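Asker: coords below, sequence missing:
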C-alpha cells in the first residue's frame, strides 16, 4: 500500500520566556490551514507529535510539557494601529485537540522578534539601533500587547545579559506590556466578588479569587489545600490525587466564572482557566538550587497549566497575579501583605519574577490599564518542519 511522502512547511522554533514553540507565518501554511478548522489542527498536532499515549511527543517538535507543546501563527495585522496578528494554539500532549481559548504570555516575548525578522513589521518602524515598538493584536483574547524589541545594526538583538529565572542562559531583555488586559465592558471579577466561597463537591469549600486578567485564573490560599506555596513540581506532579483535586477545583471554578456551562465541558478546555495557590513569603530552594529568601519576595505563587504544576510561571498568569496583587482584598493581595501597591515580586518554582500593574477603581469596579514584565526570546532553529502528507 503506497504512503504519501512527507511535506515540508517553513517554520521557526523559538524560546520565548520560559516556554518554547513552533512559529509559522500564516502565508507559509498549506492553503487549507490558513483558516481555522480541522486541517489546521491536524497539521499542528502532527508537527508537535500529538496525541501521544506515551506522553513523550518523541515523533514531533513538542517537549512533553505544557511549556513546550505550543504553536504560534503570525500574520500582518488586519487591526488598525497594529503591526502583527498573533494566534496561539496550546497543543494537548495526549489528546487530539488544540486549545485556542487563551494566550501564551511567555511566547509573546518572541512574537515581536519573529515579526520583525519575517517582514511583518513595516521597515519604517524599525530603528537602526535602539528599541522597536511592536504593536501586537492577540487574536485569541482580542487584546493589544506591546513588545519592546532591542535592535542592533537593523537586526533583532537576541543575545544579552538579562537573566530570567527558569531559563538557563542570559539573553537580551524584552519588555512586554499587556495593554488593558480586561476590557472596561468586561467583568474583571466574573462573580462580582474579590473573594468567593467556591464549593467543590467531594473536595471542600475554599475561599477563591477568580479573576479574568491576562488569562482566567482561580487563586486559592495554599494552606487551605494543604500546601505552603513553596512546593516544587515533583511534590504535586507525582501525586495523582493532588492533580485530580486541582482538576476538579478547576472545573467547578470554570462553571462559577461562566466559562463553561457544566463541569463535563472542562476536559475540552484544558488551557483555561488556570488554578494557582498563594502563600506568604517564605524562603525555599528553587528547582535550580538557587536560594530564594523570604525578604526578597512579597509572596509565593504556584500555578498549574494543562493539568501539571508549571516549572516557573505562565506569562498570562503573571498578568493575573500582578493585577490581583494591586487590588486590596484579593487573596493575592492579602498574601502579599495587603494594602495598595503597583508592583509585586513573587516566588515560583524556578525563582522570582517582578510584575508591575496599573489598576484603578471606578464607579463600575476595577479596571487595569496595563501590566508590564520583562522576558527574553531566542531563535533556536529555523527552516522547515516535515509531516506526512496524508495528515491533511
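Answerer: Ah, there it is. The model shown is predicted, which means the values in this text are computed figures rather than measured ones.

Asker: okay, CA-based contacts and neighbour counts for the rest of this
Answerer: Will do.

Asker: any chance you could map the helices in the stretch 201-350 of the chain?
Answerer: Ranges of helices in the stretch 201-350 of the chain, per DSSP state H, counting those that start in this stretch, are 233-237, 240-256, 315-325, 331-335.

Asker: just these: most buried one?
Answerer: When you average the neighbours per residue for each of the helices of the stretch 201-350 of the chain (mean count of other CA atoms under 10 Å), helix 315-325 leads with a mean of 29.

Asker: Give the other helices and strands that it contacts.
Answerer: Counting by 3 or more CA pairs under 8 Å, 6 or more residues apart in numbering; DSSP states H and E, the packing neighbours recorded for helix 315-325 are helix 105-117, strand 204-213, strand 215-221, helix 331-335, strand 343-348, strand 351-362, strand 365-375.

Asker: right, and those - which one's nearest residue 22?
Answerer: For residue 22, the closest of the helices and strands packed on helix 315-325 is helix 105-117, at 10.0 Å, according to CA to CA.

Asker: and the closest one, what does it pack onto?
Answerer: Against helix 105-117 (3+ CA pairs under 8 Å, 6+ apart) you get strand 6-16, strand 19-25, strand 130-138, strand 143-152, strand 155-156, strand 174-179, helix 315-325, strand 377-388.

Asker: Redo the helices and strands packed on helix 315-325 as a markdown table? Include distance to residue 275.
Answerer: Output for those, formatted as a markdown table (distance: least, CA to CA, whole Å):
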| stretch | distance to residue 275 |
| --- | --- |
| helix 105-117 | 16 |
| strand 204-213 | 9 |
| strand 215-221 | 5 |
| helix 331-335 | 13 |
| strand 343-348 | 14 |
| strand 351-362 | 18 |
| strand 365-375 | 20 |
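
Asker: try this one next to it:
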C-alpha cells in the first residue's frame, strides 16, 4: 500500500489577544486551498487536528478550546485604502467543519504584526520607529479594522509592559479600531438591531420568555440578564462548563435567538453555525475573584459580562463580543446599558472571568436610529513559532 508523504506549508503560530492560531499567507497555501471550498477546509482541519472524537486535537496544532482552534489566511489587499485582506476560520474541535461566519477580534491584534513581518504591507507605510498603521479588510464580515502596531529598529515590537487580563505575560500594546462595526449579516438586512428593538421578548421552550438584546456589532450577539438564567454574572468557567444542563440551556437560547435574528431559517441549522451568534449574560457589578486569583472590585468596573464561545464559557472575552458589549453599552435602553447603570457612555469597563477590559465606542443617534462609527480596544500579539506546518499529502 502506498502512503502519501507529508507536505510542508509555511506558517506562523501566533497569539493575538487571548487567542492563538495558525497564520498563513494565501500565496503559500497549496493551489487547491487558495480558493474557498472543501479542499481548503480539509487542509485547515488537518492542520489543527480536527475532527477529534477525543476532544484533544493531539494530532494537530489546535489546543482543544475555542480560543486555540483557529486559523487565519492573509493576502495583499486590492481594495482602495487597505493593506491586507484578513480571513478567519474557526475550526470545530470534534466536528468536520470550519466556520467562516464571523471574525476573531482577538486574533485581529496579530494580523497587523504578521502582515508587516510577511511583506504584505508596503515598506513605505512602515516607519523604522514609531507606530505603523495597518488598514485591514476583514473579509468574513466585510468590515475595516485599523491596527496600530509599534515598531522599534525596523522590526515589529512584541515585548512591552502592556498587561491584558487573560494573558499571563505582558507585551507590547496594539490598539485596534473596529470601524462601523455593525455587522451586515445575512437575513438581518445590515441592521444593528435585526428585530428593530433594543430589548425583545425571546420565547425559549423549556425556559420561558427571556428579555434579550440582540445586536449585530463586532459579531452577532444575544445578551440576556444573568439573574434571568440563574446566575450572578460573576461565574468562572467551571460553574458553566462542568454543568451539561447549563451548556444545553445556553445553546437552546442561542438557537432561538439566531432564528429570531434571521441568521438561520430553521433550528437544526445552528449545529453547523457554532461561531455565530454568540450568547452572553450580563449583570450589575459585584466583587469577585478572577480565575487568576485577582480581586475584581465592583467599584472598578461598570458591569459584568460572561460569554459563550463554541459551546463553552470563554475564559476571558472574545474581542468581537467585547465590541458588541461596548456598542450595546453605549446605547441607552439595551440590557447591557442597563447593567452598566443605564446612562449614556463613550466607554465601558466590564469584568470577565479573567479580569477586566475597557472598550471605547463612538455612537450617535440620528433620526431615531443608532449608529456606531468606531469601537476601540487595546490587545497584544506575539509570534510563538514560525516555519512550516506538516500535513499528510492526501489531506
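Answerer: The structure has been received and is ready for your questions. Bear in mind that the values here come from a model prediction, so they are computed numbers and not experimental data.

Asker: re earlier: would you format the helices of the stretch 201-350 of structure 1 as TSV with distance to residue 227 of structure 1 included?
Answerer: Listed next are the helices of the stretch 201-350 of structure 1 as TSV, based on distance: least, CA to CA, whole Å:
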stretch	distance to residue 227 of structure 1
helix 233-237	10
helix 240-256	11
helix 315-325	18
helix 331-335	14
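
Asker: Of all those, which one is nearest residue 137 of structure 1?
Answerer: For residue 137 of structure 1, the closest of the helices of the stretch 201-350 of structure 1 is helix 315-325, at 15.0 Å, according to CA to CA.

Asker: so where is the closest one in structure 2?
Answerer: Counting by TM-score structural alignment, helix 315-325 of structure 1 falls onto residues 319-329 of structure 2.

Asker: now for the helices and strands packed on helix 315-325 of structure 1, which one comes closest to residue 318 of structure 1?
Answerer: Nearest to residue 318 of structure 1, of all those, is strand 351-362, at 7.0 Å by CA to CA.

Asker: Please work out which residues outside that closest one touch it.
Answerer: Here strand 351-362 of structure 1 makes contact (CA atoms under 8 Å, 6 or more residues apart in numbering) with 165-166, 286-287, 290, 292, 297, 312, 318-319, 322-323, 326-327, 342-347, 366-373.

Asker: Does residue 88 of structure 2 touch residue 72 like I think?
Answerer: Yes. With contact defined as CA atoms under 8 Å, residue 88 of structure 2 reaches residue 72; the gap is 4.7 Å.

Asker: In contact with residue 112 of structure 1, which residues?
Answerer: 134, 136, 147, 148, 149.

Asker: mind listing what the first one touches?
Answerer: Residue 134 of structure 1 is in contact with 82, 83, 84, 112, 121, 146, 147, 148, 149, counting by CA under 8 Å, 6+ apart.

Asker: quick one: which two of those are the most distant?
Answerer: Farthest pair in those (CA to CA) is 82 and 149. Separation: 15.1 Å.

Asker: The two: which is more packed in?
Answerer: residue 149 (28 against 17; other CA atoms under 10 Å).

Asker: Let me see the contact set for that one.
Answerer: Contacts for residue 149 of structure 1 (CA under 8 Å, 6+ apart) come out as 112, 113, 131, 132, 133, 134, 156, 157, 173, 174, 175.

Asker: And the first one, how far from residue 150 of structure 1?
Answerer: Distance, residue 112 of structure 1 to residue 150 of structure 1, using CA to CA, to the nearest Å: 10 Å.

Asker: Quick check: neighbours shared by these two?
Answerer: Common neighbours of residue 112 of structure 1 and residue 150, counting by CA under 8 Å, 6+ apart, are absent.

Asker: Can you get me the centre-to-centre distance for stretch 351-371 of structure 1 and its chain?
Answerer: Here the centre of stretch 351-371 of structure 1 is set off from its chain's centre by 17 Å, with CA atoms, centre = their mean, to the nearest Å.

Asker: From the opening residue of it to its closing one, how far?
Answerer: Length of stretch 351-371 of structure 1, first residue to last, CA to CA: 20 Å.

Asker: Would you tell me which of the helices and strands packed on helix 315-325 of structure 1 gets closest to residue 245 of structure 1?
Answerer: strand 204-213 (9.8 Å).
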